[in-house]
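>>> got a sequence here, can you build the structure:
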Amino acid sequence: MNRTILMMGMSLLYLTGASLPPTGPLPDQKPDQAQPGNKVQPESTSPDKKKPDQKSEDKDATSNGAALPDPAKVPTPLPSPTDSPAGEKPADDKVPEQKTSEPAEAPPPPIMTEDPAAYSQCLKDLTAAGVTFVEKTRIDDGDGCGIDKPVEVSSILPGVTLSPKATLRCEAALELSKWVQTAVLPAAEQALPDKGKLTSVNQASSYICRKRNSQSTGKISEHARGNAIDIAALSFEKGKVDMTIAEEKNPTMSGAFQRTLNASACLYFTTVLAPGSDETHMDHMHLDLIRRNNDARFCRDPKE
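All right, here's what the predicted structure looks like:
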């Protein structure tokens, strides 16, 4: 018993000699917490080390490790017209008209109205020149095509028919008659005496509603206004002379005759396109009375 008490006493004495440490082990300090008296070193901001929350511009924007955008910095999309409340139209509900690079084609010119006094005098002059004609009713074919006071000419001089009959403005018919009387007849007598008298002027086109050179677009032709006529040939008592390309170097009398016609026509008409002047006038003369500033003339010879 005494021994037991002695052992218990020794055990108590042993236990009281083993004291606990002044303080227990402390937990690891978090990076963003500083203990009193300790200085926290700032994180390096060198270019090769980025903050944990900084976005990387050199990473692919994928779901594997890519930083999500900050909701506060994402712009709010504008509402579309379909997002408008029911019954309300958005402010800009009209689609702007698309502009085309091609300019709009100008409207056709109106039909030329004849001056009554000038028209009356023209009819008197036609009669005095021996032209055979019939006055026709006004022509209006739309698109600017038409003649206010047309005349149908069957002969341009006494004994010289216009074949086939031509529908023209009176002024165009009168200028054609003057040209044949004062230029064509004398030139033919000088250059082609073996052909005999002139019997017919053969025309290929007078009034017709179309664009220039029969194109689908562009300006209206003077043929569509009764201001133009195409001469294809001249018929004489002893043969026919076609309107042909007469180069300047052609030394023949027929070449000289054709060049005389080309040049003299410009004294009567404001536009003369000689045979061969372009691809659409290879076998006839085009004559018209288009009005230009200062009564300007456009006369084109064959292409060399």
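>>> contacts, neighbours, all on C-alpha from now
Will do.
>>> which residues are in contact with Gln181?
Residues in contact with Gln181 (Cα atoms under 8 Å, 6 or more residues apart in numbering) are Leu157.
>>> please report the distance of the residue nearest the centre of the chain from Lys219.
The residue lying closest to the centre of the chain (Cα atoms, centre = their mean) is Glu102, at 3.0 Å. As for Glu102, its distance to Lys219 is 16 Å (criterion: Cα to Cα, to the nearest Å).
>>> one more: Leu13?
The spacing between Leu13 and Lys219, counted by Cα to Cα, is 130 Å.
>>> the two: which is more packed in?
Per other Cα atoms under 10 Å, whichever of Leu13 and Lys219 has more neighbours is Lys219, with 16 against 11.
>>> wait, what's in contact with the more buried one?
Shown in contact with Lys219 (Cα under 8 Å, 6+ apart): Pro108, Lys211, Arg212.
>>> to compare against the first, here's another:
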Amino acid sequence: MREFRKMAVILAALALLPGARLPRTGPVPQAKPEAATEAPAVPQPEKKPEEEQVPKPQPAPAQNPETPPAASEVPTPQPKPSEIPAAPAVEKFGPPSPAPEDLTPKPPAEQTLEEQHLTIEPESDADHAECTTELQSLGVVFRETPRIDDNNGCGIDKPIIVSQALPGIALKPEATLRCPTALALARWMKGSVIPAASVALPESGDITTINQASAYICRLRNGADTGKISEHARGNAIDIASFSFKKGEDVAVRSRRDDSTLTGAFQRTVSAAGCLYFTTVLDPESDAAHETHFHLDVIKRKGDFRYCH
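Predicted structure coming up:
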């Protein structure tokens, strides 16, 4: 028995020696248990250096809604524009700059005479000569005077000073006008006023004087501070306050709408007839600004439009 064991040990040692061969009849090695078939490894794309260096974003840790945020996480409230204090004003020398609304042009009705930047209208030499020739033929007493320029558009290019509207009919005080205004006055007196007076007031005799309240004067309409320039400021207008007669009393221009006398009829007649000679006629029935006189002017309008009230 011991010999058999020795023999087995010798054979085992021989089997471990290099180049040793096992006997053909030796024990057959058993196969290992079948392992799961492994899929072939798929080659992975090589990562770029940039991608390897960029850290992936980490999900924010869940916060307890009841846990207040840290002081550094609380947003700082921003003030509203209206709550931002204005910068201290820098002291400047000289007049203050105008406010934006002051730079907006005013409408003509709100402009002063200086703001309108008007100019004097030139007159044709030929037209002026023709007009003065006709005045002379009617017997108007006048004299020429140098050009008037009172700035801001006030003035007359070729003014005349009228002392008698017609022969024997004085204009008091004498009036500085443009020739077309004096010519319209003479025609009105000759064609309408004198005939109406001879019919309505024959006992008063002839008209001796026209008492005027205003001729040339530099101002706006109705003497206002703002608005359109008056035709008086251009020599185009004259205001008649009353008529003096050789025998009777003066006939003052006043409201006579309900005056049923011949004097009332005379005033209403000459007021209506004025629109045949002047382009504007305003009488005491027009407004409060004309309750004591006739306003007569020769302003030119489109289509020869006339305003008579």
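>>> tell me which residues in stretch 124-135 of the first structure are buried?
The neighbour-count check on stretch 124-135 of the first structure (16 or more other Cα atoms under 10 Å) flags Leu126, Ala129, Val131, Thr132, Phe133 as buried.
>>> what segments of the stretch 151-300 of the first structure are helices?
Here the stretch 151-300 of the first structure has its helices, by DSSP state H, counting those that start in this stretch, at 170-179, 185-191, 253-264.
>>> where does the shortest one end up in the second structure?
Under the alignment (TM-score structural alignment), helix 185-191 of the first structure falls on residues 194-200 in the second structure.
>>> mean per-residue distance, that stretch to the first structure?
Comparison of stretch 194-200 of the second structure with the first structure after fitting gives an average deviation of 0.3 Å (mean Cα distance after the TM-score superposition for the first structure).
>>> what's in contact with that stretch?
Gly205, Asp206, Ile207, Leu262, Thr263, Ala265, Phe266, Thr269, Val270.
>>> now with 6 Å, please.
If you take Cα atoms under 6 Å, 6 or more residues apart in numbering as the criterion, stretch 194-200 of the second structure is touched by Leu262, Phe266.
>>> quick one on the thing from earlier: Lys238 of the first structure is nearest to which of the helices of the stretch 151-300 of the first structure?
Nearest to Lys238 of the first structure among the helices of the stretch 151-300 of the first structure is helix 185-191; the distance by Cα to Cα comes to 12.5 Å.
>>> tell me how far the closest one lies from the chain's centre.
With Cα atoms, centre = their mean, to the nearest Å as the basis, helix 185-191 of the first structure stands 48 Å off its chain's centre.
>>> and what of stretch 115-126 of the second structure?
26 Å.
>>> do stretch 128-144 of the second structure as well
46 Å.
>>> before we move on, what about stretch 197-207 of the first structure?
Computed by Cα atoms, centre = their mean, the chain-centroid distance of stretch 197-207 of the first structure equals 39 Å.
>>> again, but for stretch 169-182 of the second structure
40 Å.
>>> that stretch aligns to what range in the first structure?
By TM-score structural alignment, stretch 169-182 of the second structure lines up with residues 160-173 in the first structure.
>>> after superposition, how close is the matching stretch to the second structure?
Compared with the second structure, stretch 160-173 of the first structure is 0.4 Å away on average (mean Cα distance after the TM-score superposition for the first structure).
>>> buried sites along that stretch?
By 16+ other Cα under 10 Å, the buried positions in stretch 160-173 of the first structure come out as 160-173.
>>> can you list those in a markdown table and add distance to Thr182 of the first structure?
As requested, those are exported to a markdown table (distance: Cα to Cα, whole Å):
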| residue | distance to Thr182 of the first structure |
| --- | --- |
| Val160 | 14 |
| Thr161 | 16 |
| Leu162 | 17 |
| Ser163 | 20 |
| Pro164 | 22 |
| Lys165 | 21 |
| Ala166 | 20 |
| Thr167 | 22 |
| Leu168 | 20 |
| Arg169 | 20 |
| Cys170 | 18 |
| Glu171 | 16 |
| Ala172 | 16 |
| Ala173 | 14 |
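>>> and the closest residue to Thr181 of the second structure other than its chain neighbours, what does it touch?
Nearest non-adjacent residue to Thr181 of the second structure, counting by Cα to Cα, 6 or more residues apart in numbering: Asn236, 5.5 Å away. Contact analysis of Asn236 of the second structure by Cα under 6 Å, 6+ apart lists Thr181, Asp297, Val298.
>>> go again using 8 Å as the cut-off
Leu177, Arg178, Pro180, Thr181, Tyr216, Asp297, Val298, Ile299.
>>> Pro122 of the second structure too?
Pro122 of the second structure makes contact with Asp157 under the criterion Cα under 8 Å, 6+ apart.
>>> what does it align to in the first structure?
Per TM-score structural alignment, the equivalent position to Pro122 of the second structure in the first structure is Thr113.
>>> do the same with Asn236 of the second structure
Looking across to the first structure (by TM-score structural alignment), Asn236 of the second structure lines up with Asn227.
>>> can you tell me how far its match is from Met285 of the first structure?
The gap separating Asn227 of the first structure from Met285 of the first structure is 14 Å, by Cα to Cα.
>>> now do Gln181 of the first structure
Distance, Gln181 of the first structure to Met285 of the first structure, by Cα to Cα: 17 Å.
>>> do Ser80 of the first structure as well
The value you get for Ser80 of the first structure to Met285 of the first structure, if Cα to Cα is used, is 65 Å.
>>> do Pro52 of the first structure as well
Taken as Cα to Cα, the span from Pro52 of the first structure to Met285 of the first structure is 90 Å.
>>> who has more neighbours, the two?
Met285 (25 against 6).
>>> which residues touch the more buried one?
When contacts are taken as Cα under 8 Å, 6+ apart, Met285 of the first structure is in contact with Asp230, Ile231, Ala232, Met243, Asn262, Val272, Leu273, Ala274, Pro275.
>>> could you do Gln258 of the first structure as well?
So Gln258 of the first structure contacts Met243, Thr244, Ile245, Ala246 (Cα under 8 Å, 6+ apart).
>>> that one maps to what in the second structure?
With TM-score structural alignment as the criterion, Gln258 of the first structure lines up with Gln267 in the second structure.
>>> go on, Cys209 of the first structure?
Aligning on TM-score structural alignment places Cys209 of the first structure opposite Cys218 in the second structure.
>>> residues contacting its match?
By Cα under 8 Å, 6+ apart, the residues touching Cys218 of the second structure are Asp150, Cys154, Gly155, Ser230, His232, Ala233, Arg234.
>>> 7 Å - rerun?
Cys154, His232, Ala233 (Cα atoms under 7 Å, 6 or more residues apart in numbering).
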